[in-house]
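Chemist: sequence-free structure coming up:
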């Protein structure tokens, strides 16, 4: 395998891991909302595996460079969720839960391919899938708009506060960009990501390495 082929293959492996992480995260939000009575995402064509419907350029670049990123949020009408408050909570954690499940299973693929000395690209794929999904989950739990953690926190406040919060939510986006591109986020959640990574890999190793 020459160097140019390796570069192309690495790019493909990275892209696939990235798209799986982002697309399934957003689909989890959309399908949870649909199950709870809100078909907004479905009507707007966002319940699709087409990655172009979910990608957010700054978020993708951030995920590639810093391992922390975000996607275009699936449109959700929280007023249509039944029950509303519990619905907001369930929809908010659906994407993060999907990422953690994906990361857990990816850890088994990662350990298996390393232990059995499989093709390096397989190990690389599972390693990326593991770290991207853990990072995406932990990052999205931060209570900063437009991340899922902010919606989770706001769901416990009175409806009037929620309305005002969502009105001004977009202005916090610049704070998020600042924290990411100054690498402040790495300091905040990096240790959490590393801890979860070690836990998942150790669990997988306990099953695979006898």
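Modeler: Thanks, I have the structure now. The model shown is predicted, which means the values in this text are computed figures rather than measured ones.
Chemist: going forward, measure contacts between C-alpha atoms and count neighbours the same way
Modeler: Fine.
Chemist: buried stuff in whatever helix or strand residue 127 lives in?
Modeler: Element membership for residue 127, per DSSP states H and E: helix 120-140. The neighbour-count check on helix 120-140 (16 or more other CA atoms under 10 Å) flags 121-140 as buried.
Chemist: go on, stretch 43-54?
Modeler: Going by 16+ other CA under 10 Å, stretch 43-54 has these buried residues: 46-48, 51, 53-54.
Chemist: before we move on, what about stretch 71-78?
Modeler: Those would be 71-76, 78, for stretch 71-78 by 16+ other CA under 10 Å.
Chemist: what sits against the residue sitting nearest the centre point of the chain?
Modeler: Among the residues of the chain, the one closest to the centroid is residue 136, at 3.5 Å (CA atoms, centre = their mean). For residue 136, the contact set (CA atoms under 8 Å, 6 or more residues apart in numbering) comprises 21, 63, 67-70, 96, 99.
Chemist: turn those residues into CSV, including secondary structure and distance to residue 176.
Modeler: Formatted as CSV, the contacts of residue 136 follow (DSSP: H, G, I helix; E, B strand; the rest coil; distance: CA to CA, whole Å):
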residue, secondary structure, distance to residue 176
21, helix, 20
63, helix, 13
67, coil, 14
68, coil, 11
69, coil, 10
70, coil, 10
96, helix, 18
99, helix, 20
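Chemist: for those, which one is nearest residue 35?
Modeler: Proximity of the contacts of residue 136 to residue 35 (CA to CA) peaks at residue 96, which lies at 17.1 Å.
Chemist: try this one next to it:
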């Protein structure tokens, strides 16, 4: 049952993340993602078979950290109005969307825990709790400075041009590095994702106030 709840929430959260990138890119002057139909909550427009289904399933059944990814949102930085700030805002838009959703779900978790009744109420509360957790993971995981994750865009703009170019080129190996961390150095990710545990602790305190 947990897996059946996790996957739809992960898919919806990843779709929101990519929609936010596409929407912000349009605001910054680049219509590329909009023309390709990426400004939508329809998950079929965003999902990647490996990153959105296979990897989360393997991680779940192996007892590891649950995360996933979608198809990258195509952008053309040449269309941005204020480079590099436009690129930074587009990169961080997905993270902001996940943090916003986690915060919104956290607000309703308290009253829901107090008034939800029966099996349906328990399932809804479970879904909300996992929604908070998964969106926090997506937000802080994407802040890692490993190309092509969103946080790497901010780091790249802080580097000299030649070094930034080599740093971005490393992105072709980024997914392999991330998978290596997940399976072989999980302790490193535990440190990087410590804010998730801290935030969930505050959510737990908020929920307890309603009892």
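Modeler: That came in fine, so what should we check first? On a predicted model such as this, the values are computed, not experimentally measured, just so you know.
Chemist: all helices for the first structure, in order.
Modeler: 3-35, 40-43, 57-66, 84-115, 120-140, 148-154, 159-168, 173-181, 184-208 (DSSP state H).
Chemist: and among these, the most buried is which?
Modeler: helix 120-140 (a mean of 23; mean count of other CA atoms under 10 Å).
Chemist: residues in the second structure aligned with that helix?
Modeler: Mapped onto the second structure using TM-score structural alignment, helix 120-140 of the first structure covers residues 122-142.
Chemist: how close does that stretch sit to the first structure?
Modeler: Stretch 122-142 of the second structure, aligned to the first structure and superposed, deviates on average by 0.6 Å (mean CA distance after the TM-score superposition for the first structure).
Chemist: now find how far off-centre that stretch is within its chain.
Modeler: Averaging C-alpha positions (CA atoms, centre = their mean, to the nearest Å) puts stretch 122-142 of the second structure 10 Å from its chain's average.
Chemist: cool, and stretch 161-174 of the first structure?
Modeler: With CA atoms, centre = their mean, you get 21 Å for stretch 161-174 of the first structure.
Chemist: quick one: end-to-end length of that stretch, please.
Modeler: By CA to CA, to the nearest Å, the extent of stretch 161-174 of the first structure from end to end equals 21 Å.
Chemist: cool, and stretch 111-130 of the first structure?
Modeler: Start-to-end span of stretch 111-130 of the first structure (CA to CA) is 11 Å.
Chemist: measure the closest residue in space to residue 84 of the second structure that isn't next to it in sequence to residue 87 of the second structure for me?
Modeler: Nearest non-adjacent residue to residue 84 of the second structure, counting by CA to CA, 6 or more residues apart in numbering: residue 157, 7.0 Å away. Residue 157 of the second structure sits 9 Å away from residue 87 of the second structure, taking CA to CA as the criterion.
Chemist: what's the match for residue 30 of the second structure in the first structure?
Modeler: Residue 30 of the second structure maps onto residue 38 in the first structure, by TM-score structural alignment.
Chemist: what is the neighbour count of the nearest residue to that match once chain neighbours are set aside?
Modeler: Counting by CA to CA, 6+ apart, residue 38 of the first structure lies nearest to residue 80, which is 5.3 Å off, once chain neighbours are set aside. Counted with other CA atoms under 10 Å, the neighbours of residue 80 of the first structure add up to 16.
Chemist: doesn't residue 37 make contact with residue 80 of the first structure?
Modeler: Yes. Residue 80 of the first structure lies in contact with residue 37 (CA atoms under 8 Å); the separation is 6.0 Å.
Chemist: quick one: contacts for the spatially closest residue to residue 72 of the second structure that is not a sequence neighbour?
Modeler: Spatial nearest neighbour of residue 72 of the second structure, excluding adjacent residues (CA to CA, 6+ apart): residue 18 at 7.4 Å. Counting by CA under 8 Å, 6+ apart, residue 18 of the second structure touches 38, 46, 70, 72-73, 94.
Chemist: so what corresponds to residue 18 of the second structure in the first structure?
Modeler: Residue 18 of the second structure maps onto residue 26 in the first structure, by TM-score structural alignment.
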